[in-house]
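Give me the fold of what follows.
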Amino acid sequence: MPDSPHEDTPAAPIPTPSLEDLQHWTWVMGRAQQMMLEHFAAQGMEQATRAPDELARTLFGWAAPVADPGELIRQQTRLWTDGLAVWQRALGGEAAPDVAALAEKADRDRRFAAKEWRDNPLFDTIRQTYLLVSDRLLGSVDAIEGIDEATRSKLRFMTRAFVDAMAPSNFALTNPQVIERAIETRGESLLAGLEHMLHDLTRGQLTHSDPEAFEVGRNIATTPGKVVAQTKLWQLIQYAPTTETVLETPLVIFPPWINRYYILDLNPKKSFIRWAVGQGLTVFVVSWKSADESIADATIDDYVLAQIEAIDAIREGLGVESVHAIGYCVAGTMLAATLALLAARGEADKVASATFFTAQVDFTEAGDLRFFLGDEQMEVIRQLSADKGYLDGRYMAATFNLLRGRDLIWNYVTSNYLLGEEYPQFDLLHWNGDTTNLPAVWHRAYLQQFYRENRLARPGGLTIDGTPIDLGQVRTPAYVQAGREDHIAPPQSVWKITHHFAGPLRFVLAGSGHIAGVVNPPEAGKYQYWTNEAKVGTLEEFVAGAKETKGSWWPDWRAWIQGHGGRQVPARGARVPGKGKLKAIEDAPGTYVKTR
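Reported below is the predicted structural model:
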């Protein structure tokens, strides 16, 4: 012990590594070099050496405007002052209120919540400094003058993506957990992480879950049923009833073709399809084919007409006049176009009711995907799909991951690559990585005509199968579900359906986002939903007068369906897959969902 606080404490001697330690770490470095050389020899260096600024231009097509110089000076001064306060606290001084609040924020941030970030003053200071700089960078977006709100939103998104990427948790030398794990495992964790990274570079996609843990038809997408119809674009699955009677009007579900349908049929406890069957509904689902050369020329018209074709097949097969229809995400957008086309043809009665899961029809307030629709990005999409006529699903997967980069990219960079952890066994993440290819003609037309030109929202703005359509002519009863935290189809965008449809409509705002807000079984007891029986004009008015109900909105939807045709029929004959006019082709989940 020193006699006075000013006397230096002798530093602890650094232990001398043994010959065995030196040999082991030499082997670790040599093995890492060998793995990288083998990978780049096989793959080439073109993508690995691509300039970061070129990549940024490709993804965002963006150059940042300049902020007001005076405001920049003021912000830099505040940053410098607060930064000094952070270091003063690290050296044992009294923390200012703002800095103390910053420390509490750091403890709540999942990236820095582990004790290793707090135990070492250096890493504690690193994380607080990072959060301080991040806050100032994001705040500086509001200081930029002379830009419209759309441009400001784009810059805010870009800035958030940048600060998320620069987090000290994403780098080995600034992440104490990575350093500690490397020491504990004697470098094995670094080799395991490098192996994960090189594997992902080879397959061109970030791995989120154990690729061997799940198999379609074995432990996901297991609800019993049969494929009862098939075209080059889709397979139609009918599910076996589990109740003695069922609603006379059957249900057909149109999932988005940018993902696999089994998001609605994960494990039995999460499956909306299995739950709906148990609620006494005759359930059909369309399983879309992942695009290949055979459907490379599919258009918007083809997907709308495919919905009508499936509806007609069910009506004829079961001998019923109409169906209940569900459209999820982009399939909900197309379902709105389908309803408008049926109305224009005088065939609206084919659909007794329509339900929309997080679907947009008016894109004036669309989600963050609009930041990927500049001329440069559209040209990239054209080039990527020029050879085969379809867009590799990995491109869309990367785009959706970028929308939630902190959770879907950098979280896994840390765990998979830096810490070398084993992949988790999580069915939702498995589905998220199970990509589908998209017909290039359809994809470019959808982005151009819906997101950029907003044609569907204009009467006569879109023509399907030679017929101009108008959403204002849709009088089909509609149930519209939106997710309060949806980053793909924001609730304010989904709400705009209420401004276009002319029939009775029930709007439900669910807790959580684009997936968890939909896949929320009652047994889980999670989240909540809001309803408002008053006729209101804006989402803000809806929320202000809404009633909150704990748990899943699924029972609310089931009661609503009952109110639009409650007649029961025995669950036999054509209600059993393959026993009526619709003959069984193969067991569910079918072939198309397994096609890569």
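
Please make it C-alpha for all contacts and neighbour counts, starting now.
Fine.

which residues sit in contact with Met35?
Taking C-alpha atoms under 8 Å, 6 or more residues apart in numbering, we find Met35 in contact with 194-195, 198.

ok, now Gly204?
Applying C-alpha under 8 Å, 6+ apart, the residues contacting Gly204 are Arg394.

Another sequence for comparison is provided below:
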Amino acid sequence: MPEASAPSAARFTKAASVAGQAEGSAPPPPAAPNIPGQLAENMERIEALTQRLAAALSRRPMHDPGVEGPGADLMVNAGLAWAKLWSAQPARIVEQQVKYWGETIAHYAEIQSQLARGKLAVPEDAEAETDKRFRNPLWQSHPYFNLVKTQYQINARAMREAAAKLDMQDPVDQHRLNWLTNQIIDMFAPTNFLATNPDAIERALETEGESLVKGLANLVRDVEAHGGEMIVSLADRNAFAVGENIGTAPGRVVRQERLYELIQYSPSTDEVHAVPIVLFPPWINKFYILDLKPENSLIRWVVDQGYTLFVVSWKNPDISFAETGLADYVSAYLSVMDAVEEITSQPKLNAVGYCIGGTTLALTLALMTQRGDDRVNSATFFTTLTDFDEQGEFTPFLQDDFVEGIAAEVARTGIFAASLMTRTMSFLRANDLVWGPAIRSYLMGESPPAFDLLYWNGDATNLPGRMTVDYLRGLCQQNLLVGEGYPMMGHMLRLSDIQLPVCAIGCETDHIAPWTYSWRGVAQMGSNDKRFILSESGHIAGIVNPPSKKKYGHYTNDGDFSDGPEAWRDSARFAAGSWWPVWEEWLRERSGPMVPARVPDDGFGPAPGSYVHETP
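Okay, here's the model as predicted:
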């Protein structure tokens, strides 16, 4: 194992010797405090920042208890399972406890023995530490930190085993209990606390406390910026400006309605395909994820291939949108299609939906089929869920206690606040999106990075109250689009109603819309012309994957959808590089002949428009 650097080891050894005098020796007489000037100044700054922090936290809004954590039912069911296990198999519980006690005592005895010998012995054949939280060599070589780390790992293992071995009656409850256990384990990692984080202590010593002052300032900044909520900033909010150094593809806002702005992008070729494309992004986030920089902009790339491209920029709703439901978004889709047809004088268009934008596109297409409206020539779905029979990592949040809590919250406030959505999504990857950034920002005193993707991730939007409940209950919980039909505008909408050519892109490591779930939804659509492409990477990086980067490959398969996603994957062909050209080849066949390029009218101002700048 790597050894600690001499300065690091020396600092901690000296600190230990001062803290623990030899047994029986007389303590030194108290000395007058000798605080360096910089340290004294930092202490004053900490006091002022602490007062600001207290004031900011006092402004935290009160939320319905149902959105703050699992309801009492889960705790009661876990308690009943524990009582059942204790009465039926007491030896099993005793065995677990004895195992935990034995590991703890053996660990403590080993540390005592090594300290008595004057050093911490690290076996030459010790396995390399795979947890990136414990990369500092002091976790292995220093007795104190090694004791803390190893005991944490013993505790974590015991907690996971205890939760996993409970005989919960409902597998959903078991899933939620395991998830909650892991959240507690991650929250109490020693790296999350100054006294047990060697990196943070070293930085504080090196900077005479300046890093802690900066960390506290970062914490105060985040709490103040989020109205009393403790949400760590993932990116430098001053490094980017939408329309200036991100989201800069040229175009014009050609329609402006209460719920959306419609952007038509300027052509970069002399001719374009006759059939235009309209892209519906999710309104959970802002559309410029598809136009961060010129070199990774899907919007610019589509335009460069010779297409007339329209993109919807959704309104960031306030309380006045409380009664806006899924039916209103479907009506907006139809309104957008009307606008595209009017502007281009083309009776057909190709539609693209991303994430929940694709889910709502599926509802719209089913409605259009039942109405006999055949304007959409083909549909493409980016990481879209339409079959919610399996809920994956969202299972803990899609049960009645959470959904009823959200319903009560939006009934009171009119919206599902961006901060609550951000928090929910972040805790799906807590170590990467919560605790890791918090350590760097608050314990190490580092400034957030100038990272465009993380800037976009933090540029959150509210959700209309009624739409939130429509989506959670009707689609996620009841799965009506697959089952008896989703009721809307006098129709019962089903996936089987979608009969036009379909192409869907799933992403291999997507934790928000797992590709197997996306695949199953496409399989149930009524079209005889269906294509599925599986990209490497996740929900964002798998989609924003330009050909120039040659970073992530993709899988294709000409077979049908009859044998399940795993069989599809097993017989699929892998190709290096982006899926964009493969999709464009499919799209080209459904986009008509070439016509003179269409230049957008002046409309309502330049892209990216005004709605994208609205904040919660």
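
ok, and the most crowded of the contacts of Met35 of the first structure?
When neighbours are taken as other C-alpha atoms under 10 Å, the top entry among these is Leu194 (21 neighbours).

aligned partner of it in the second structure?
Superposed on the second structure with TM-score structural alignment, Leu194 of the first structure falls opposite Leu216.

got it, and Ser322 of the first structure?
Alignment note: Ser322 of the first structure maps to Lys348 in the second structure; criterion TM-score structural alignment.

do the same with Tyr592 of the first structure
Under the alignment (TM-score structural alignment), Tyr592 of the first structure pairs with Tyr611 of the second structure.

Please report how far the nearest residue to that match once chain neighbours are set aside lies from Arg258 of the second structure.
Leaving aside its sequence neighbours, Tyr611 of the second structure sits nearest to Lys315 (C-alpha to C-alpha, 6 or more residues apart in numbering; 5.5 Å). Counting by C-alpha to C-alpha, to the nearest Å, the separation of Lys315 of the second structure from Arg258 of the second structure is 7 Å.

between those two, which one's more packed in?
Neighbour totals were compared for Lys315 of the second structure and Arg258, and Lys315 leads with 23 against 11 (other C-alpha under 10 Å).

what about the residue mapped onto Asn245 of the second structure from the first structure, distance to Pro522 of the first structure?
Using TM-score structural alignment, the partner of Asn245 of the second structure in the first structure is Asn219. For Asn219 of the first structure, the distance to Pro522 of the first structure (C-alpha to C-alpha) stands at 21 Å.

Which of the two has more residues huddled nearby?
Using other C-alpha under 10 Å, the more surrounded residue of Asn219 of the first structure and Pro522 is Pro522, with 17 against 14.

wait, is Leu80 of the second structure part of a helix?
Yes: under DSSP: H, G, I helix; E, B strand; the rest coil, Leu80 of the second structure falls within a helix.

His324 of the first structure: what's it in contact with?
By C-alpha under 8 Å, 6+ apart, the residues touching His324 of the first structure are 249-252, 351-355.

Which of these fall within helices?
Nothing among the contacts of His324 of the first structure maps onto helices, per DSSP state H.

Closest to Arg567 of the first structure out of those residues?
Comparing the contacts of His324 of the first structure against Arg567 of the first structure with C-alpha to C-alpha places Thr249 closest, at 8.0 Å.

Around the aligned residue in the second structure for the closest one, how many other residues sit close by?
Using TM-score structural alignment, the equivalent of Thr249 of the first structure in the second structure is Val275. Val275 of the second structure has 26 neighbours, counted by other C-alpha under 10 Å.

next one: Glu508 of the second structure
Close neighbours of Glu508 of the second structure, defined as other C-alpha under 10 Å, add up to 19.
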